[in-house]
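> attaching a predicted model along with its sequence, questions to come.
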Amino acid sequence: MKLVSRHVRRIPIPPSPEKSMYVSVHQKFWLSHGVAILWSLIAIYLSIPWVNDLNNIVTTPGAIFIIGGISYVPGYLNAFLVISLIFDRQPEFKNKWPEIPVSILIACRNEADNIANTLKYIYHQDYTVPIKVVVVDNGSTDDTVEAALRAGEELMLDLRVIHEGNPGKFNALNTGIKHVSTDFVITLDADTLLHRSAVRYLVARMESAPEQVCAVAGSVLVRNSRQNLLTRIQEWDYFLGIASIKRLQGLYQGTLVAQGAYSIYKVQAVEEVGGWPDAIGEDIVLTWKFLQKNWKVYFEPLAVAFTDVPTTLPHFIKQRSRWARGMIEALKQTKPWQQPAIFSKYLTGINLIMPYMDLTYTFSWLPGLILAFFGFYWIVGPMTLLVLPLTLISYGILYRYQKSVFNDLDLRVRKNTIGFFLFVLCYQMLMAPVSVWGYLQEAFKLQRIWK
């Protein structure tokens, strides 16, 4: 799915439609739970023959444990996601053209091939206030610094290059924020390119948000989706999976990751929690610290940036296992029951059962799929095919919303049919084992690698 910008223009704001019946966030939360629980009860009833068949192999508790991890819990979570997103209505901006000073902080290591292009996209932003840029070189051994300085001079950017010799992205970010003079800072990866209106929409959402909102996560999508089959599959994960989960979390005022690749923060809030922590998932742990202070983190789907995703399986495994390990780090440092808000307790608490689902999928569903090819339908059988229409319906709902976002940005979604069906049918087969590998890395304290 290659995303092509056609043009950017100011669109007149139409008259406000008549107000519909107001449903509070708490009401949406409990209504979505009600529907999800009802769906789960129906699924449990329909699965009784499945439980009985598997009971003959692994006993009843074992059958419930396995089916719970590969069917009951994922089905409940998916139903909760879909119903919540049907309820979701993104608040209006108070001002689509804010004029608030903002800085962009880029921590980079050996990004000589990318940094100039990233700065070029910053230069072409439609933001009316000059943007300050701080580039932190984290021990590069190539020409990253020279490339950044040269591009900054050619583009006449307000650019500073800072050096941080201690390895680790958290060190680079904490050094860089000391040189930020504005109240708001946007973190950006050196290989991530901003849509022309990205900064404007991100700042507009922050300006429109309540005072207790300390960060807003932008929407990161795939730029190199045409490179091979792996990138085509990942494109749908970013476009449907990750974006939809962030919309769900944003609806309940607790986006769990204001990702370092592209998010805006209140500088004072970052400083108050001690900056980015020494963790492989430094952005996850930082966000959970915000939530623990009863601050809120939003998500803005119109603030779009494009990144290059892994093109090889080893690189993909390294990245996604790092994400899974970062989640465990966050759970160890900030327990879900320590969160003050019910939404944050619930959203962070979901992560407690992620290892259970990944383990049962890896060590039960995948072997069951192999057995099914030989005629043994103990775990995977004809009934599991009934999940596919429901999955396609849920992704259809998510796709329609995401496409409407693209229309607002004058972008178009190019066809990627093969990638979509492989994403629906096969992606979890890849993700679950990779996530388990990340959990094992954290359990055995293996060496942490930034990139």
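Looks like it arrived, so ask away.

> drop to CA atoms for contacts and neighbour counts, all remaining ones
Fine.

> next SSE downstream of whichever helix or strand Gly326 is part of?
If you go by DSSP states H and E, Gly326 is part of helix 313-333. From helix 313-333 onward toward the C-terminus, using DSSP H and E, the following helix or strand is helix 342-360.

> quick revisit: quick one: distance of the helix holding Gly326 to the chain centre.
13 Å (C-alpha atoms, centre = their mean, to the nearest Å).

> same check, this time on stretch 79-91
Taking mean C-alpha positions (C-alpha atoms, centre = their mean), stretch 79-91 and its chain are 16 Å apart.

> next, the one to line up against it:
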Amino acid sequence: MNSFAALSLMMDKRPTRQILPSYPGLTMLIAAYNEAASIEDTLVSINIQNYPADLQVIVINDGSKDETAVIVRQAQARFPWLTLLDLEQNAGKAHALNEGIKLAKHDLVITVDADSYLHQSALVNIVERYLLDPPNTRAVAGKILVRNSRENLLTKTQEWDYFLGISATKRMQSLYQGTLVAQGAFSIYDRNALIEVGGWPECVGEDIVLTWALLKAGYRVGHCEDACLFTNAPTTLRVFIKQRQRWARGMMEAFIKHPSILIKPRLSTFFIYWNLFFPWLDVAFTLGFLPGLILACFGYYWIVGAMTLILLPMAFLLGFLNYSIESRMFKDMGLKVRKNFTGFFIYVLAYSFLLQPASVLGYMDEILRTRKTWGTK
């Protein structure tokens, strides 16, 4: 898998974006639940976009118990493009977005998380990529980066996961005509296609299930590597594990809801089959490699031995390749990669010790049908 990823990324020569003769109107949907601490910054980042066409921004307050709705109402006096949809009862992100799209007046819809900050060229970049991609494209995922990476060791490590791992995966999948997750945190969609597939499904991983519905319908999902949004990553192990449980459970939900996608003859189907390996790899790592590592510390090399060390230079080389690709993009955008050596070494050497067991917990949640919750508030 690592070799395939490395060769694909080295061959990726996607067409450059171009300035459009005219830009379409946009509707932005922001589902917010108890986001009083961050919603103001998100709205300010939208205001500095200077998007050259009509912009409609709808904040859907999903029954927040804090001052989220009050802050948005106050912001409406400053931002004429802003609309508040105030829902009395908290019903989940999917329900909030489905209510919001009913008010959309444009054919292109962008979703943004309420605790994020858009780079000043994010909207222009993602629209250009969407309109210049192949004509059957109906969604494009933006690039998510960590905003609070300086907060502690956990956020420093996640900075590299977003910058290297997640970004590289989306870039590679886009090369083969099917990014598997147009994440709700920042993606652009065709409104009619959203309505065609039934909107956001009521489940834990609504964004991945929606993306697979678009792929099953025959549409392409792309990725815009230079449409950047900065988000707050989990700052505690508890919230991080809950987040990754939810992501893993979302993948299981996608397989359950769209099993026929496995027989659809297209390039992206290859990566969906690839995803079938992940639960087994995660279980093998959690139940096999971790005990094997403990045994190796006591001189018993039954599972983990000298051959295992070969994986380390491969991991560093793939990390360096991803770094060189992403850093070039940062340079083109006038951004600078922060020197975060501690987070990088933890990401390469130890991150899987958290990630894989958390994913296994997510698979078990879906198998045991435990109560479905967002898990981050």
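Ah, there it is. Keep in mind it's a predicted model, so treat the numbers as computed, not measured.

> any idea what the TM-score comes out to?
TM-score for the superposed pair, counting by TM-score structural alignment, normalised by the length of structure 2: 0.97. Supporting figures: 374 aligned residues with a C-alpha RMSD of 1.2 Å.

> helices or strands up against the helix holding Gly326 of structure 1?
Helix 313-333 of structure 1 sits against helix 282-292, helix 342-360, helix 417-443, with contacts defined as 3 or more C-alpha pairs under 8 Å, 6 or more residues apart in numbering; DSSP states H and E.

> just name the most buried of those.
Ranked by mean neighbour count, these are led by helix 282-292 with a mean of 25 (mean count of other C-alpha atoms under 10 Å).

> a markdown table for the helices and strands packed on helix 313-333 of structure 1, including distance to Arg247 of structure 1?
A markdown table is the format used below for those (distance: least, C-alpha to C-alpha, whole Å):
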| stretch | distance to Arg247 of structure 1 |
| --- | --- |
| helix 282-292 | 16 |
| helix 342-360 | 12 |
| helix 417-443 | 20 |
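
> ok, residues contacting stretch 54-73 of structure 2?
24-36, 39-40, 81-93, 96-97, 100, 104-105 (C-alpha atoms under 8 Å, 6 or more residues apart in numbering).

> got the buried residues for that stretch?
Residues of stretch 54-73 of structure 2 classed as buried by neighbour count (16 or more other C-alpha atoms under 10 Å): 55-64, 68-69, 72.

> next step: these restricted to helices.
Counting by DSSP state H, the buried residues of stretch 54-73 of structure 2 place 68-69, 72 in helices.

> contacts only, for His163 of structure 1.
Contacts of His163 of structure 1 by C-alpha under 8 Å, 6+ apart are 136-139.

> ok, 6 Å please
Neighbour list for His163 of structure 1: 136-137 [criterion: C-alpha atoms under 6 Å, 6 or more residues apart in numbering].

> what about the aligned partner of it in structure 2, distance to Glu206 of structure 2?
Under the alignment (TM-score structural alignment), His163 of structure 1 maps onto Asp86 of structure 2. Asp86 of structure 2 sits 21 Å away from Glu206 of structure 2, going by C-alpha to C-alpha, to the nearest Å.

> try Ile256 of structure 2
Relative to Glu206 of structure 2, Ile256 of structure 2 is positioned 13 Å away (C-alpha to C-alpha).

> just Tyr351 of structure 2 next, same as before
25 Å.

> related to what we said a few turns ago, what's the matching range in structure 2 for the helix holding Gly326 of structure 1?
Going by TM-score structural alignment: helix 313-333 of structure 1 matches residues 237-257.
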